[in-house]
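1. quick check, what structure comes out for this input:
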Amino acid sequence: MDKNRTIDHQLRATWQAVAKMYNEQAANHGSTMAMAFVLLSIHKEDGTPSTALGPMMGMEPTSLSRILKSMEDKGAIYREKNPEDGRSVMIKLTEYGKQMREISKGHVYQFNDFVKSQVTENDLDGFFKVTATINKLIAEKKIFESIHQEK
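-> So this is what the prediction gives:
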C-alpha cells in the first residue's frame, strides 16, 4: 500500500504542515500555535473556567497547565476565582491577551479565506463531509469493531 494514498497519512501530513505554518506565524509574535489555540478558546470578556479548557481543546491537563503558566508569565492571561464555583479558577485575558487573540483570529481567517479561494465550494463541502464521517466512525468505535468481536 502506498502510504501517500492512505487517509491517515494525508490527514497527519496535512495537519503537520498546518501546525508548522501556524507555529511559524505565532513565533513572529513570541507565541506558539498551542498558545494561540488557548487564546481563541477563552471567552473574550467573561473568561473560561480552567476545568472547561482542557476538554474543550482536547488537551491533557498537564500540557494545558504548562501552556497556561507560560501565557501567564508572558502577561496574556490571569487567573481569578470562579464566582460560580469557589473551587475552580477562571482564566481571563489581559489586554495584551485580547490583542494576541485578535492576531490569532486574523491568521485563522486568513488561512481559511485563502484556502477557500483555491478550492471549489463543492470540494470544500466534500472535505467537511469526509472529516465528519471519519469523526463519527471513530466516536462510534465502528472502525475496529469487527476485530474486537472476533476475540
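2. from now on I want contacts and neighbour counts done on CA atoms only, so please keep to that.
-> Fine.
3. show residues contacting the longest helix anywhere in the chain.
-> Longest helix in the chain, counting residues (DSSP state H): helix 95-118. Residues from elsewhere that reach helix 95-118, judged by Cα atoms under 8 Å, 6 or more residues apart in numbering: 22, 25-26, 36, 39-40, 44, 75-77, 124.
4. could you also give me the structure for this second sequence? I'd like to compare it with the first:
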Amino acid sequence: MKDATIDYVLRTTWLAVTKMYNEEASKFESTMATGFALLSIDPENGTPSTSLGPKMGMEATSLSRTLKMMEARDLIERRPNPEDGRGVLIFLTDFGKEKRAYSREKVLTFNEAIKKNVEPEELANFYKVAEVINNMISNKKIYNQKEHTLK
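-> Next comes the predicted model:
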C-alpha cells in the first residue's frame, strides 16, 4: 500500500466500511443507506426532507428511493411542515426509532473497535487530514475553474 494514492486508500476503505455495514444491516433486511437515514432524522422534531439530502450527501433520486422504501416499511412518516406549507417533515415511527437505536449501536460499536486499535493521536491526525481534504474540495482548491477554461 505504500504506493497507493490518497484517493485509492479513501475509496477502498469506504467500500470496506460500506460492505461491512450492509452485511450487518442485511441480517435485518435493511441497508446502510436506511441506517444512515434513520440516524440523520431528528427523533423528536423530525427533519425537513429538503435538508436530508445535503446532510447525508445523497442525490435527490437516491434519497427519494430510500425514503419511499422506509415509508413502505413503516420506519418513517411524512407530515406537512407547519412553518412552510410547501415543505414536508420526515418523522420516525416507533418502529423507526427502534431501528434507529439499533443503527446507532452498530455505529458506536464500530467507533469503539477503531478507538481500541488506533492511538488517540493517530485518530486526531486522521480527522485533521479528512477535514483538510473536505475543506480543499469545498473551496475548490484542487481543481479550480481557471485551470479548465479554454484560452
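5. that older thread, of the contacts of helix 95-118 of the first structure, buried ones?
-> Among these, those classed as buried by 16 or more other Cα atoms under 10 Å are 22, 25-26, 36, 39-40, 44, 76-77.
6. just the ones of the residues you listed in helices?
-> Per DSSP H, the subset of those in helices is 22, 25-26, 36, 39-40.
7. what's the closest of these to I147 of the first structure?
-> When those are compared for distance to I147 of the first structure (Cα to Cα), Y22 comes out closest, at 37.7 Å.
8. could you find the closest non-adjacent residue to the closest one?
-> Nearest residue to Y22 of the first structure, sequence neighbours excluded (Cα to Cα, 6 or more residues apart in numbering): M33, at 5.6 Å.
9. and P43 of the second structure, by the same measure?
-> In space, and not counting its chain neighbours, P43 of the second structure is closest to L92: 6.1 Å by Cα to Cα, 6+ apart.
10. show me what that neighbour lines up with in the first structure.
-> In the first structure, the residue paired with L92 of the second structure is L93, using TM-score structural alignment.
11. how much space between the residue minimising distance to the centre of the first structure and R87 of the first structure?
-> With distances taken as Cα atoms, centre = their mean, the residue of the first structure nearest its centroid is F37 (4.9 Å). To R87 of the first structure, F37 of the first structure is 25 Å away according to Cα to Cα, to the nearest Å.
12. same question for V38 of the first structure.
-> From V38 of the first structure to R87 of the first structure the distance is 21 Å (Cα to Cα).
13. ok, now Q10 of the first structure?
-> Distance from Q10 of the first structure to R87 of the first structure, by Cα to Cα: 43 Å.
14. those two: which is more packed in?
-> Q10 (13 against 8; other Cα atoms under 10 Å).
15. what about the more buried one, which SS state?
-> Assigned with DSSP: H, G, I helix; E, B strand; the rest coil, Q10 of the first structure falls in the helix class.
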